[in-house]
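# Attaching a predicted model along with its sequence, questions to come.
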Amino acid sequence: MPSNVEIKAKVSDTTQFAEKAAQLSQSEATIIRQHDTFFNCSQGRLKLRDFMNGSGQLIFYERPDTDGPKLSRYSISPTNDPTSLRTVLSDALGVKGEVKKERRLFLIGQTRVHLDTVEGLGDYMELEVVMRPQQTVEEGQQVAEDLMVQLGVSKESLVTGAYMDLLLKGREETQG
């Protein structure tokens, strides 16, 4: 199963972050709109990512809910009919929740740098260090931590869990 090391953090100045990321990647961002539907499942997370253009991906992944760099193992299956797949999975498993975001993607070395504006949450950045064969988790974590420093991401801004978790937590706090 492929894996990556991930870090997620809140971003207070998106313009400054985007400028640093563009400098490091030596390119402008690719803008991607995504509508993720998370389904109930017994282990890990299962989501359908709809790119809002008739294509999508069914993604299963497992990772610990801790702040800082963490290893994520995943498998992905492309789909050309995310709408009907969402219907089938919703009927079979039930929907845990949905995340809608606009993602600006920068590629820096082996790392996918995302600057995300998440509906209902705000602005975040996510680093995904795509692990190479025989590369250790520690090496991947070091790549992520070095990039955090270069991008000006503080340890205080790190967050745990997925956007789905943050949205569900926010909903519980407003209802509680």
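Everything's here; your move.
# contacts and neighbour counts: CA atoms only from here.
Noted.
# Show me where the chain has its helices.
Secondary structure of the chain (DSSP state H): helices located at 14-25, 82-93, 137-151, 163-175.
# and the longest one with helix 14-25, angle?
Which is helix 137-151. 120 degrees (axes from the mean of the first three to the mean of the last three CA atoms, to 10 degrees).
# OK, contacts around residue 90?
By CA atoms under 8 Å, 6 or more residues apart in numbering, residue 90 lies in contact with residue 39.
# If we use 10 Å, what do you get?
37, 38, 39, 40, 84, 96 (CA atoms under 10 Å, 6 or more residues apart in numbering).
# If we only consider these, which is nearest to residue 72?
residue 38 (16.6 Å; CA to CA).
# The closest one is in contact with residue 49, isn't it?
Yes: taking CA atoms under 10 Å as the definition, residue 38 is a contact partner of residue 49 at 8.8 Å.
# any residues in contact with both of these two?
Joint contacts of residue 38 and residue 49 (CA under 10 Å, 6+ apart) are 58, 59, 86, 98, 99.
# Comparison target below:
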Amino acid sequence: MQRTLEEMPSNVEIKAAVRNLQLLTQRAKELSKSTGTLIRQHDTFFNVQKGRLKLRNLMDGTGQLIFYERPDVDGPKLSNYSISLTGDPDGLTRVLSDALGVKGSVKKERSLYLVGQTRVHVDTVEGLGHFMELEVVMREGQTAEEGEAIAQQLMEDLGVKKEDLIVGAYMDLLLTDKKG
């Protein structure tokens, strides 16, 4: 049974390059009133006809199979997604690799800070550098515009500039680097 986009969970997302990691991290700690949570992730992206499909290995014997669709534009963008948990990320990666082929992989260390309904990620991505990602987890009945307003305000509070915004996923940036 396929769900419509309206039935899928969604978030409003912003991704940006980080110029001053120490300053951004300090502001994230202050806004979240926490020291954050360190998460190591290895995402394997698979070839699919629409959207993106990745298996996130959480490097602790667990993982998440994540399908998502979002436009490739800078600034706030609405992302619809589905997630399934797995206790065998390595085995599932092998099966999906055999079935679909691998588009590429992303290894990152992520510090997670929770600010209201927003997940603030401060990421160090292998082969790319430092980035910040905001995910405003949409509540039932909330409009995309409300989520975008929350993201814009938080971007300002964190000192992220519009010229630092990036389009697409880390996978896209890695693939572009390999071509160039």
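Sure thing, it's come through. Just so it is clear, the model here is predicted, and its values are computed rather than measured.
# ok so, going back, want to throw the helices of structure 1 into JSON lines with distance to residue 76 of structure 1?
Compiled in JSON lines, the helices of structure 1 are given as follows (distance: least, CA to CA, whole Å):
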{"stretch": "helix 14-25", "distance to residue 76 of structure 1": "25"}
{"stretch": "helix 82-93", "distance to residue 76 of structure 1": "13"}
{"stretch": "helix 137-151", "distance to residue 76 of structure 1": "21"}
{"stretch": "helix 163-175", "distance to residue 76 of structure 1": "18"}
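# what's the closest of the ones you listed to residue 67 of structure 1?
Across the helices of structure 1, closest to residue 67 of structure 1 is helix 137-151 (CA to CA), at 12.1 Å.
# neighbours around the alignment partner in structure 2 of residue 10 of structure 1, how many?
Counting by TM-score structural alignment, residue 10 of structure 1 lines up with residue 17 in structure 2. With neighbours defined by other CA atoms under 10 Å, the count for residue 17 of structure 2 comes to 20.
# Residue 43 of structure 1 now?
Residues near residue 43 of structure 1, counting by other CA under 10 Å: 9.
# Residue 160 of structure 2 too?
20.
# Quick one: map it onto structure 1.
By TM-score structural alignment, residue 160 of structure 2 lines up with residue 153.
# if I pick that match, what's in contact with it?
8, 9, 10, 11, 12, 17, 125, 145, 147.
# Now with 8 Å, please.
9, 11.
# Identify the residue of structure 2 aligned to residue 111 of structure 1.
Residue 111 of structure 1 maps onto residue 118 in structure 2, by TM-score structural alignment.
# quick one: its match and residue 136 touch, right?
Yes: here residue 118 of structure 2 reaches residue 136: they are 4.2 Å apart, a contact under CA atoms under 8 Å.
# what touches both of the two?
Counting by CA under 8 Å, 6+ apart, the common neighbours of residue 118 of structure 2 and residue 136 are residue 151.
# Who has more neighbours out of the two?
Neighbours were counted for residue 118 of structure 2 and for residue 136 using other CA under 10 Å; residue 136 has more, 29 against 22.
# quick one: the strands in structure 2?
10-17, 37-46, 52-57, 63-69, 77-86, 102-115, 118-125, 129-137 (DSSP state E).
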